[in-house]
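In: need the 3D shape of this:
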Amino acid sequence: MGTLKYRLRAKVEIENVAEDFSCWQRYGGNLSEKSSAVEEPETASVGWGAGVDHSGESTSHGGMLGWHWHKDPRLDCLGFRGIFPSGTTPPLVEADKETDVENYLLWRGEKGVAEGSIEIPKGEAIPLECNLVGLNAISFDKGCYVGQELIACTHHRVVIRKRLLPLKFLNNNGKEVEEKVAPGSEMIDTVSGKKVGTVTMALGCRGMDVLRLDEAFKVGSLIIQGREDVKVDTIRPELWPSDWYQDHQQHSAVA
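Out: Purely as a prediction, here's the structure:
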């Protein structure tokens, strides 16, 4: 989560409550495909049955601070997220289903969903190249915001030639390799010998980077600089609308 830095034209006191509260994410499977509503119907209950547990309903909606689960607005498969008091287990979290945060980060990376200033470099990243249109993060109907005109013109008039893509790291036999690539590693196209990108996120055998589409899908030609034994395979994210891929194919054909 970001840090609030400024107080503008308001007499407010900012208190750091990071130790008092924790962020949770419920994700996986078809968890959030049941409903397109803002909040999953069953978040009102602490169980998975059809009935409503009113005690659970009170707990899941919180008390004075109003904590409860919200549907992740980016992708259905990312499930639900919420902020809850530290040291407690939120409603609907089963003990045998709780997992390490790295598993969620890997899940998010496999879906091609970047977040934070490391994966989306501040002052460098272009929102359209980071697929934010497909993540419900950009509005073309409301204004005004900084960069609105440039983003709108690019969206409607320009073919996006670079996009954020999930990566898979492999050895020479095509097997996935873990912990062989670090964020900041450079990728090289062995055919042209040129640098094609810098890995912005790497975890286990997966990663993410913004790549030119006419280079990204060259099977078997991408490697990690300095680690010629590690090949890079790109994955087309499920979040991509079909026209993104069609635009790329048409542009490649014309080129």
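In: please make it C-alpha for all contacts and neighbour counts, starting now.
Out: Will do.
In: could you give the number of residues near residue 163?
Out: The tally of other residues near residue 163 (other CA atoms under 10 Å) stands at 19.
In: secondary structure element for it?
Out: strand 162-170 (DSSP states H and E).
In: please pull up the helix or strand immediately following that strand.
Out: Next along from strand 162-170, by DSSP H and E: strand 186-189.
In: and the helix or strand just after that next one, what's buried?
Out: Next helix or strand after strand 186-189 toward the C-terminus (DSSP H and E): strand 195-198. For strand 195-198, burial by neighbour count (16 or more other CA atoms under 10 Å) applies to 196, 197, 198.
In: one more sequence to fold, the one below, so I can look at both together:
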Amino acid sequence: MLLKVKNINKFYDNKHVLKDVSFEIKKGEIYGLVGESGCGKSTTAKILIGLTDKDNGEVIFNNKTMCQKGARTSKQIQMVFQDPNSSLNPMKNIKWILEEPFKLHKIKDKKFISNKILEMLDMANLSSDVLKKHPYEMSGGQKQKIAIILALLSNPTLLIADEAVSSLDLSGQASILNFFKKLQQELKLSYLFISHDLRVVYHMCDRIGVMRHGEIVEEGTPEEIYSNPKHEYTKALLRALPSSPEFMKELNSI
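Out: As a prediction, the model looks like this:
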């Protein structure tokens, strides 16, 4: 087991935001966390990455207890945010941005750095021409791919994608979801894939946890969640899904 989250609780201003949240992610697995905005999905992710402290509970990553209060988590856990602009310095070109992680880790081999960056760009179907560009000169999908590459340069084994496609148009969403799948297959990555859209997690994930008011109220495979939902909240989410043939066609192409 790569990740075990056991009975995590979090309070903000005496409000119980996370209530005994527990789930596991196996090596090579995509685990989906789905629910409405404000249900606690992003707070869970921030605890795992070390941006927020939990109040109690336990996180075990690679058989080691993580997320002690005030401590950073392993660099093997990286996060991709909803807005790629939050990860990309608008004043710098993409070459500078992608070289920065190597500087932080004191890697000075220029040939190694160049080859690694070009390898990742090729995997993302991006031309080396983007290295000269600034983030504002790129599309939303291209920027998100760069943000993903930036997260991958630390060689993580677990990637957290927090609503990573929700701000993109249909073709951009399909492109990023395809990229995530390709990375999983070629790099043997595991994911915590966070979304408010059950359609996306159905097509992307091996297992799904449904979160409501800070609790995971139901868990199962995509087929179990879609075909035989147990909790009334899950049923309500399914009933609320918009009908979009174009979007489903894009998803089915993944």
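In: so what number do they get for TM-score?
Out: Here the superposed chains carry a TM-score of 0.23, computed using TM-score structural alignment, normalised by the length of structure 2; 105 aligned residues with a CA RMSD of 6.2 Å.
In: before we move on, the earlier item: of the buried residues of strand 195-198 of structure 1, which is the nearest to residue 82 of structure 1?
Out: Among the buried residues of strand 195-198 of structure 1, residue 198 lies closest to residue 82 of structure 1 (CA to CA), at 32.0 Å.
In: now that closest one, nearest residue through space, not along the chain?
Out: Once flanking residues are discounted, residue 198 of structure 1 sits nearest to residue 186: 4.4 Å by CA to CA, 6 or more residues apart in numbering.
In: same question for residue 6 of structure 2.
Out: Closest to residue 6 of structure 2 by CA to CA, 6+ apart is residue 22, at 4.5 Å.
In: mind giving me the packing neighbours of the helix or strand harbouring the one you found?
Out: Using DSSP H and E, the element containing residue 22 of structure 2 is strand 15-25. For strand 15-25 of structure 2, the packing partners by 3 or more CA pairs under 8 Å, 6 or more residues apart in numbering; DSSP states H and E come out as strand 3-12, strand 190-195, strand 215-220.
In: can you put those strands in CSV and add distance to residue 184 of structure 2 and mean neighbour count?
Out: Converted to CSV, these look like this (distance: least, CA to CA, whole Å; neighbours: other CA atoms under 10 Å):
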stretch, distance to residue 184 of structure 2, mean neighbour count
strand 3-12, 16, 18
strand 190-195, 7, 25
strand 215-220, 20, 19
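In: and whichever strand or helix holds residue 111 of structure 2, what does it pack against?
Out: According to DSSP H and E, residue 111 of structure 2 maps onto helix 110-123. In terms of contacts (3+ CA pairs under 8 Å, 6+ apart), helix 110-123 of structure 2 is packed against helix 94-104.
In: repeat the analysis, applying 10 Å as the threshold.
Out: Here helix 110-123 of structure 2 touches helix 94-104, helix 140-152, helix 170-187, going by 3 or more CA pairs under 10 Å, 6 or more residues apart in numbering; DSSP states H and E.
In: buried set for that helix?
Out: Judged by neighbour count using 16+ other CA under 10 Å, the buried positions of helix 110-123 of structure 2 are 113, 117, 118, 120, 121.
In: and those, which is closest to residue 64 of structure 2?
Out: Using CA to CA, residue 120 comes nearest to residue 64 of structure 2 of the buried residues of helix 110-123 of structure 2, at 29.2 Å.
In: for that closest one, give its distance to residue 113 of structure 2.
Out: As judged by CA to CA, to the nearest Å, residue 120 of structure 2 and residue 113 of structure 2 stand 11 Å apart.
In: swap in residue 3 of structure 2?
Out: Applying CA to CA, the value for residue 3 of structure 2 to residue 113 of structure 2 is 30 Å.
In: what do you get for residue 158 of structure 2?
Out: From residue 158 of structure 2 over to residue 113 of structure 2 the distance is 22 Å, taken as CA to CA.
In: can you check residue 195 of structure 2 too?
Out: 33 Å.
In: now do residue 6 of structure 2
Out: Distance, residue 6 of structure 2 to residue 113 of structure 2, by CA to CA: 38 Å.
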